[in-house]
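A.B. asks: next one to model:
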Amino acid sequence: MSLILVPVADRPECARALNSAFDLGRRLGATILGCHMRPHRVQAVKRGSARALALYEKIAAENAYVLSRRAKATPTALWSERVGSADTLMGIVGPVADLIVVSRPAKTDGAADAFMMSALVSTGRPVLILPQRSRKRIGKRVCIAWDQSVAASIAVTPGIPILQQADEVTIVTCGPEDKPGPKATLLARYLTSWGIESRRVRTRGHDIEKELLGEYRKAGSDLLIGGAYSRSRWRERVFGGTTEFLIRKARIPVLLRHV
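C.D. replies: Model prediction:
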């Protein structure tokens, strides 16, 4: 994992997301790209851009990162500013990042929510979504939500560098593994090939969201990895679903990837 993208605004939850991103970047040897995205070029918004840069510079320095004008072979902090819609901007900068880190928006109809959803569905990259109030260090005790889907397997792969540094990895399956996809035992074997030991837990599958969150807390986890929108996006948003639960209600750090 070489480049971590973080959308930056002058907000407390963004500061917490930056701290987590820099901490993760330092552990993984990754460059952090802070990007201030705004819809307009008006002067008032430019002042917000200056505050966002000041916040980014402060947190970068606190985490021993040096701000640079161009990428280097060694980990550094980069800064970018772009103007445009969420879908357009995320479609430009997101696909060329290894990981995108965002804070969970307080509202579901604002610009922050638009950027989060665009990161999930328009980039093809893994997205780390952090709650409004999040601890700085994550990834020491990781829970994998495994449902035999392609979406889940694609989410696990970019999480390998994090899983390799974890103290404990728990694979949680909810209900019977009766789908035409790899069972948890095959996932465990795959992780072992990367030098990652894991334990497996199976729940009854009667209430997937409740059971998944229960096992997450029981394991003392600080990060959950899973696939995003294994059903069609509009169906999950209308009828609910595990992805919507993790994004909107779980209030835990989640690493998701949409296919």
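A.B. asks: from here on, just use CA atoms for contacts and neighbour counts.
C.D. replies: Will do.
A.B. asks: run through who's touching the helix or strand Arg189 falls within.
C.D. replies: In this assignment (DSSP states H and E), Arg189 forms part of helix 184-193. Residues outside helix 184-193 that contact it (C-alpha atoms under 8 Å, 6 or more residues apart in numbering): 146, 148, 171, 173, 197-200.
A.B. asks: what's the answer for stretch 15-24, then?
C.D. replies: With C-alpha under 8 Å, 6+ apart as the test, stretch 15-24 has contacts from 4, 6, 8, 32, 55-56, 59-60, 63, 65, 101-103, 130, 133-138.
A.B. asks: one more sequence to fold, the one below, so I can look at both together:
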Amino acid sequence: MKSILVPVEDHDRTEAMLSTAASFARLFGSRATGFALSPATTPFLAADVVGASILYEPLTEQTEQSAAAARLLFEKFMTERKIAWDWREGIAPGDHMVGYLGRVFDITVVGRPEQRISGPRPLTLDAALFDSGRPVLIAPPGAPASIGSNVVIAWNRSTETARCVALALPVLEAARSITVLTVEGSGVPGPDGQELADYLAARGIAARAVTVSPGKRSAGETILAEAAALGCDLLVKGAFTQSRLRQIIFGGATRHILESAEVPVFMAH
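C.D. replies: Just a heads-up that it's a prediction; the model follows:
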């Protein structure tokens, strides 16, 4: 985990995202690469060439100002925390660029979405998860006090979670405590939590398997409640679709965790 991609734009969780990225970089002695992210130009502008030209100029000027502010913030934040960094010049026009650029980084750090992910426009998280082929670290709303020391793996036996665990091996090797958490009745056919713990043990990684009953809670609620009770500072979870339509990809436990997690989440698809 030596290279970290950090898309930077102005929102109320930028500082928490940068703090999460810096903490993760410090854990591995990584270099953080920042770049200015800008939403794509609204499609309807192209319908009227004259109108588009009128609206495009102030939009470009504002975007350039935002990009300059993003770099200053990123540079100051990483320098003060003695994190190795660099900056990718230019402005990434649209969230899809996060996926493109992320293909040559070990991980991409994004902020936790503020509301449910829906609608046709891909969000930053969507692009990072589905287009980069690399894992994503989702920052909580507040800056984490620690990260990667006490890890909980939300194990549902799925292919997606198995891949996520494989990508998270460097993190697991550095952790002090690992819990493989399974929620009764929420998984798919596959190896149980103890079998995953045994797999990790064979690689010299100590982990304990825990299975809990959700009671009246959903799987997502159970995962977050148990993670909090364990003092978890990083949740490892695979992201998976319940529909082939990208605009409604998140549901169930994934949706709840993306909306409610107060700890960093290491996620992959």
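A.B. asks: that older thread, closest to Arg26 of structure 1 among the contacts of helix 184-193 of structure 1?
C.D. replies: Nearest to Arg26 of structure 1, judged by C-alpha to C-alpha, of the contacts of helix 184-193 of structure 1 is Glu197 at 23.0 Å.
A.B. asks: tell me the secondary structure for the closest one?
C.D. replies: Using DSSP: H, G, I helix; E, B strand; the rest coil, the structure places Glu197 of structure 1 in coil.
A.B. asks: what's the neighbour count on it?
C.D. replies: 18 (other C-alpha atoms under 10 Å).
A.B. asks: spit out the contact partners of the alignment partner in structure 2 of it.
C.D. replies: Taking TM-score structural alignment, the alignment pairs Glu197 of structure 1 with Ala206 from structure 2. Under the criterion of C-alpha under 8 Å, 6+ apart, the neighbours of Ala206 of structure 2 are 177-178, 197, 200.
A.B. asks: give me the three-state assignment for the residue nearest the centre of structure 1.
C.D. replies: Residue closest to the mean C-alpha point of structure 1, counted by C-alpha atoms, centre = their mean, is Leu128 at 0.7 Å. The three-state label given to Leu128 of structure 1 by three-state DSSP is strand.
A.B. asks: what residue in structure 2 is paired with it?
C.D. replies: Matched to structure 2 by TM-score structural alignment, Leu128 of structure 1 sits across from Leu137.
A.B. asks: same question, Asp147 of structure 1
C.D. replies: Aligned by TM-score structural alignment, Asp147 of structure 1 pairs with Asn156 of structure 2.
A.B. asks: and Ile83 of structure 2, what does it touch?
C.D. replies: By C-alpha under 8 Å, 6+ apart, the contact set of Ile83 of structure 2 is 22, 25-26, 29-32.
A.B. asks: highest neighbour count among those?
C.D. replies: Busiest of the contacts of Ile83 of structure 2 [other C-alpha under 10 Å] is Ala32, holding 27 neighbours.
A.B. asks: what about that one, helix or strand, and which?
C.D. replies: When elements are assigned from DSSP H and E, Ala32 of structure 2 belongs to strand 31-38.
A.B. asks: Met90 of structure 1 too?
C.D. replies: Element membership for Met90 of structure 1, per DSSP H and E: helix 86-93.
A.B. asks: can you check Ala209 of structure 2 too?
C.D. replies: Counting by DSSP H and E, Ala209 of structure 2 is found in strand 208-212.
A.B. asks: just to revisit the earlier point, next structured bit after the strand holding Ala32 of structure 2?
C.D. replies: Immediately after strand 31-38 of structure 2, counting by DSSP H and E, sits helix 49-80.
A.B. asks: before we move on, back to that, mean distance of the strand holding Ala209 of structure 2 to its aligned residues in structure 1, please.
C.D. replies: The superposed strand 208-212 of structure 2 is, by mean C-alpha distance after the TM-score superposition for structure 1, a mean 1.0 Å from where its aligned residues fall in structure 1.
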